[in-house]
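In: sequence plus predicted model, see below.
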Amino acid sequence: MNDYRYTRPEQFPPIVKNLIIINALVFVAQLLFDSQINLTHKLAMWPIIPEQLKAQLILSGIITDDQTFKPYQIATHFFTHSTSSFFHILFNMFTLWMFGRTLENIWGPKRFLFFYLCSGVGAAALHLTIQYFRAEPLLAALESNNEQAIISNIGALAPAVGASGAVMGLMAAFAYLFPNTEFYMMFIPVPIKAKWLVLGYAAIDLFGGVANIAGDNIAHFAHLGGAITGFIIVFIWNKNNRRTFY
């Protein structure tokens, strides 16, 4: 007797659905309370900077104590988005749904949630590490009163918000499991396979992170950290059973 049972994949599996709801609720709270309590500043992940630089910046009034790293921000920052652009949360939530629904249907809710949160933490870890080392030139610039160098390195103090790092982990996992799945991108007339799509995004982030272009407010190394973490996790999970799909 055949005991096989077909389970129809859910279009909105529970973890993906609840993650989108939480992000949306936090975004609404930001819009309502930013003017009163600077909610985004409290939820964003501020960089870890050397104590000497931190003291000097607070003393000179460049930053306040609210604009310094707190451990809880590792968790809150990837449920928080920029309120200056609705596209930020829209793109992240659409990408979470597009890739996350497939992965949650394969892995189940618990494993998917573990994967998503680990990707977000991995994104935070790489971002914080890079920001810490970028703070050293800023300290030197402040001590030498080099205005041009201060402007060039002031990005080391920028906070990070957004689910992009965790979402990049999902994209990396999807590209590993379904490398030849084709996507159509806006303004590109030919389909692109998942593996090339994700590698392309990673290359752009690597260039943007290394180039450190003035005015670029994208946390490129957070994206890379999420992608690397996601790839490592799915590679380990898939190492023994070789369940790669095409």
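Out: Sure, I can see it. Residues are numbered from 1 along each chain as shown.
In: all contacts plus neighbour counts: C-alpha atoms, from now on.
Out: Will do.
In: can you map out the strands along this protein?
Out: 182-183, 192-193 (DSSP state E).
In: can I get the ones you listed in CSV with distance to residue 163?
Out: Compiled in CSV, those are given as follows (distance: least, C-alpha to C-alpha, whole Å):
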stretch, distance to residue 163
strand 182-183, 21
strand 192-193, 23
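In: for those strands, which one sits closest to residue 214?
Out: Residue 214 sits nearest to strand 192-193 of all the strands of the chain, at 30.6 Å, using C-alpha to C-alpha.
In: the closest one - contacts with which helices or strands?
Out: strand 182-183 (3 or more C-alpha pairs under 8 Å, 6 or more residues apart in numbering; DSSP states H and E).
In: from the chain's centroid, how far away is the strand it packs on?
Out: Its chain's C-alpha centre and that of strand 182-183 lie 22 Å apart, by C-alpha atoms, centre = their mean, to the nearest Å.
In: second one coming, line it up with the first:
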Amino acid sequence: MARMGSMPFGFPDFRGATRQLVLANLVAYFLLAVAGLALSPAAMSYIGAHFSFVPEYFLHGWLWQPLTYSFIHPAGAVLGTLFELLSLWFLLGFLEPYRGANWVMGLYASAVIATAIVGAAIYQAADKVGHPMDQAPIYGCMGGIFGLLVAIGVLFGETEFMMMFIINIKAKYLAIIYALIAFAMIFGQNKLYAFAQLGGGLGALLFIRFAPRRGVGFAASEWVYGLRNRYYRWKRRRAGRKFEVYMKKQGRTVRLDSRGRQIEDDPNDRSRWN
């Protein structure tokens, strides 16, 4: 766990992945606000049902919802949306200089998707055991925000933040307090939302444990390039075998190694390659 001093009062730089995610959410908010002025309530309800996360719809094939629900912010919830976007700015901006844009993007995406998956799993499990949950749609990026907070609590737990602009509190304690609040919500009306938020924290923990240091995107590109290089090596070996067969038909014995280079009869004779 990294040890750092108190964070200065103020927001971090607005750039990189931080700027991209905050602006994407802001654009989505204003698009829905403008649509709300132009379309009927029935049409807006249709849009909300399609792009927010509804477990029953997801389980029946609406597989895009875990990728879209975090961008849905009700036009009337101005203060809630402002709090979410400021939290995104602060938490992402804190992590990005230390871990890089690709890593924080992967972390946030993992927390958001885990929020939806855990919500769907809890909804299905409750229905199977005969205690169905109320199916309120899940929207907004609070699951992703909780995942970012958990990541900071794990990686930079000794860092102190200003809580309520009054007192300093260490990041690990702030993450624990938020987790306890989410856990307490399980005993309230919106159990599904509480379980889903805890799923965002779980997704962040799994990402920290198993994700590559430079991010999933970098690891994926490395895997693709490795696959391409293995293909090229296979083509060289295949061409080498064909060449060996051709030379054998000409009455000569030629042997090639796995890199396509000729194997000399005298291993001490390296003049061919000098």
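Out: Structure's in. What do you need? Remember, predicted model here, so these are calculated numbers, not experimental data.
In: about what we covered before: please work out which of the strands of structure 1 is packed deepest.
Out: Greatest average neighbour count among the strands of structure 1 goes to strand 192-193 (a mean of 16), per mean count of other C-alpha atoms under 10 Å.
In: just to revisit the earlier point, closest one to residue 108 of structure 1 among the strands of structure 1?
Out: strand 182-183 (23.9 Å).
In: what's the mean distance for the closest one versus structure 2?
Out: Mean deviation of strand 182-183 of structure 1 relative to structure 2 after superposition (mean C-alpha distance after the TM-score superposition for structure 1): 1.8 Å.
In: what stretch of structure 2 does that strand fall on?
Out: Aligned using TM-score structural alignment, strand 182-183 of structure 1 spans residues 160-161 in structure 2.
In: just checking, what packs against the lengthiest helix in structure 2?
Out: Across structure 2, the helix with the greatest residue count (assigned by DSSP state H) is helix 216-249. The contact analysis (3+ C-alpha pairs under 8 Å, 6+ apart) places helix 216-249 of structure 2 against helix 101-128.
In: show me what the helix it packs on is packed against.
Out: Secondary elements touching helix 101-128 of structure 2 (3+ C-alpha pairs under 8 Å, 6+ apart): helix 16-38, helix 55-59, helix 65-68, helix 78-99, helix 142-155, helix 191-210, helix 216-249.
In: please redo it, this time with the cut-off set to 6 Å
Out: On a contact count with 3 or more C-alpha pairs under 6 Å, 6 or more residues apart in numbering; DSSP states H and E, helix 101-128 of structure 2 meets helix 142-155, helix 191-210.
In: pull the distance from it to the chain's centre.
Out: With C-alpha atoms, centre = their mean, you get 9 Å for helix 101-128 of structure 2.
In: how near is the aligned partner of residue 149 of structure 2 in structure 1 to residue 81 of structure 1?
Out: Aligned by TM-score structural alignment, residue 149 of structure 2 pairs with residue 171 of structure 1. For residue 171 of structure 1, the distance to residue 81 of structure 1 equals 19 Å [C-alpha to C-alpha, to the nearest Å].
In: ditto for residue 11 of structure 1
Out: Per C-alpha to C-alpha, residue 11 of structure 1 is found 24 Å from residue 81 of structure 1.
In: the more surrounded of these two?
Out: Set residue 11 of structure 1 next to residue 81 and count neighbours by other C-alpha atoms under 10 Å: residue 81 wins out with 27 against 14.
In: who are the contact partners of residue 65 of structure 2?
Out: 51, 53 (C-alpha atoms under 6 Å, 6 or more residues apart in numbering).
In: aligned counterpart of it in structure 1, please.
Out: By TM-score structural alignment, residue 65 of structure 2 lines up with residue 73.
In: state the distance from its match to residue 205 of structure 1.
Out: Distance, residue 73 of structure 1 to residue 205 of structure 1, using C-alpha to C-alpha: 23 Å.
In: from residue 163 of structure 2, how far out is the residue nearest to the spatial centre of structure 2?
Out: What sits nearest the mean C-alpha location of structure 2, by C-alpha atoms, centre = their mean, is residue 109, with 2.4 Å. Distance, residue 109 of structure 2 to residue 163 of structure 2, using C-alpha to C-alpha: 26 Å.
In: do residue 48 of structure 2 as well
Out: For residue 48 of structure 2 relative to residue 163 of structure 2 (C-alpha to C-alpha), the value is 33 Å.
In: if we can go back for a sec, what is the neighbour count of the match of residue 149 of structure 2?
Out: Residue 171 of structure 1: 28 surrounding residues under other C-alpha under 10 Å.
In: contacts only, for it.
Out: With C-alpha under 6 Å, 6+ apart, residue 171 of structure 1 has no contacts at all.
In: repeat the analysis, applying 7 Å as the threshold.
Out: Neighbour list for residue 171 of structure 1: 99, 198 [criterion: C-alpha atoms under 7 Å, 6 or more residues apart in numbering].
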